[in-house]
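Asks: sequence-free structure coming up:
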């Protein structure tokens, strides 16, 4: 009697309750996490990068800009890859165009907020 009770208890513990989940059911959490990452991280970063590329294409001579290293200057010359900034009267620095972070007006507007 006791042996029969132990065997039936053992079978009850090892028997699957509802079977194994399908492959789709196993990937649903991963799909859900990817969708969250896409909308919270990937999409906003791509939009920010697109806006920055548009800003860089519209930079022209005379614009006041801030570089990614924090240097404030006025654009004196511009080519496809390089920008010449005047950072002080008579002091000019040549740097990569991609290193321009934002316009000086936008940077000061963010500081006032």
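Replies: Thanks, I have it. If you're wondering where the values come from, they're calculated on a predicted model, not measured in any experiment.
Asks: CA only for contacts and neighbour counts going forward, please
Replies: Fine.
Asks: okay, strands next: where are they in the protein?
Replies: 64-67, 72-78, 82-88, 91-96, 100-103 (DSSP state E).
Asks: would you turn those into a markdown table with distance to residue 21 and mean neighbour count?
Replies: Shown next, in a markdown table, are the strands of the chain (distance: least, C-alpha to C-alpha, whole Å; neighbours: other C-alpha atoms under 10 Å):
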| stretch | distance to residue 21 | mean neighbour count |
| --- | --- | --- |
| strand 64-67 | 54 | 20 |
| strand 72-78 | 59 | 19 |
| strand 82-88 | 57 | 19 |
| strand 91-96 | 54 | 14 |
| strand 100-103 | 50 | 19 |
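Asks: what's the closest of those to residue 30?
Replies: strand 100-103 (35.2 Å; C-alpha to C-alpha).
Asks: one more structure, for comparison:
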């Protein structure tokens, strides 16, 4: 089989360089820190703000929902809210469907 691979080329390959494991671990640590600060931490912050906003909802607040509907909260319970989207039209939604609390008077100007 010497005619396919010369003996000099087969013997020239050496052992892999030592110390490559530490640099790999450092690089993995840097990547984990990057993902934490760029992806996980901001998402946790937004989720906390959403929970705080939902806990502060009150009757009479003007809100926007995930479907794009705007309305005024008529009734609120632990998990559901009733939102008036037009005169005498009340829609019952889950609290999580509310994405934003609008400033007072927004619906009158729209």
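Replies: Cool, the structure landed. Since the model is a prediction, treat every value here as computed from it, not as a measurement.
Asks: before we move on, back to that, among the strands of structure 1, which is nearest residue 20 of structure 1?
Replies: strand 100-103 (52.7 Å).
Asks: about what we covered before: including distance to residue 33 of structure 1, could the strands of structure 1 go into CSV?
Replies: Formatted as CSV, the strands of structure 1 follow (distance: least, C-alpha to C-alpha, whole Å):
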stretch, distance to residue 33 of structure 1
strand 64-67, 35
strand 72-78, 41
strand 82-88, 41
strand 91-96, 37
strand 100-103, 31
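Asks: out of these, flag the one nearest residue 12 of structure 1.
Replies: strand 100-103 (65.1 Å).
Asks: spatially central residue in structure 2, please.
Replies: residue 43 (4.0 Å; C-alpha atoms, centre = their mean).
Asks: aligned to it, what sits in structure 1?
Replies: Counting by TM-score structural alignment, residue 43 of structure 2 lines up with residue 45 in structure 1.
Asks: contacting residues for that match?
Replies: With contacts defined as C-alpha atoms under 8 Å, 6 or more residues apart in numbering, residue 45 of structure 1 has no neighbours.
Asks: quick one: which of the strands of structure 1 is nearest residue 37 of structure 1?
Replies: Of the strands of structure 1, the one closest to residue 37 of structure 1 (C-alpha to C-alpha) turns out to be strand 100-103, at 25.3 Å.
Asks: what range in structure 2 matches the closest one?
Replies: Going by TM-score structural alignment, strand 100-103 of structure 1 sits over residues 98-101 in structure 2.
Asks: the matching stretch: how far from the chain's middle?
Replies: 16 Å (C-alpha atoms, centre = their mean, to the nearest Å).
Asks: follow-up on the earlier one: which stretch among the strands of structure 1 approaches residue 23 of structure 1 most closely?
Replies: That would be, of the strands of structure 1 and by C-alpha to C-alpha, strand 100-103, which comes in at 45.9 Å.
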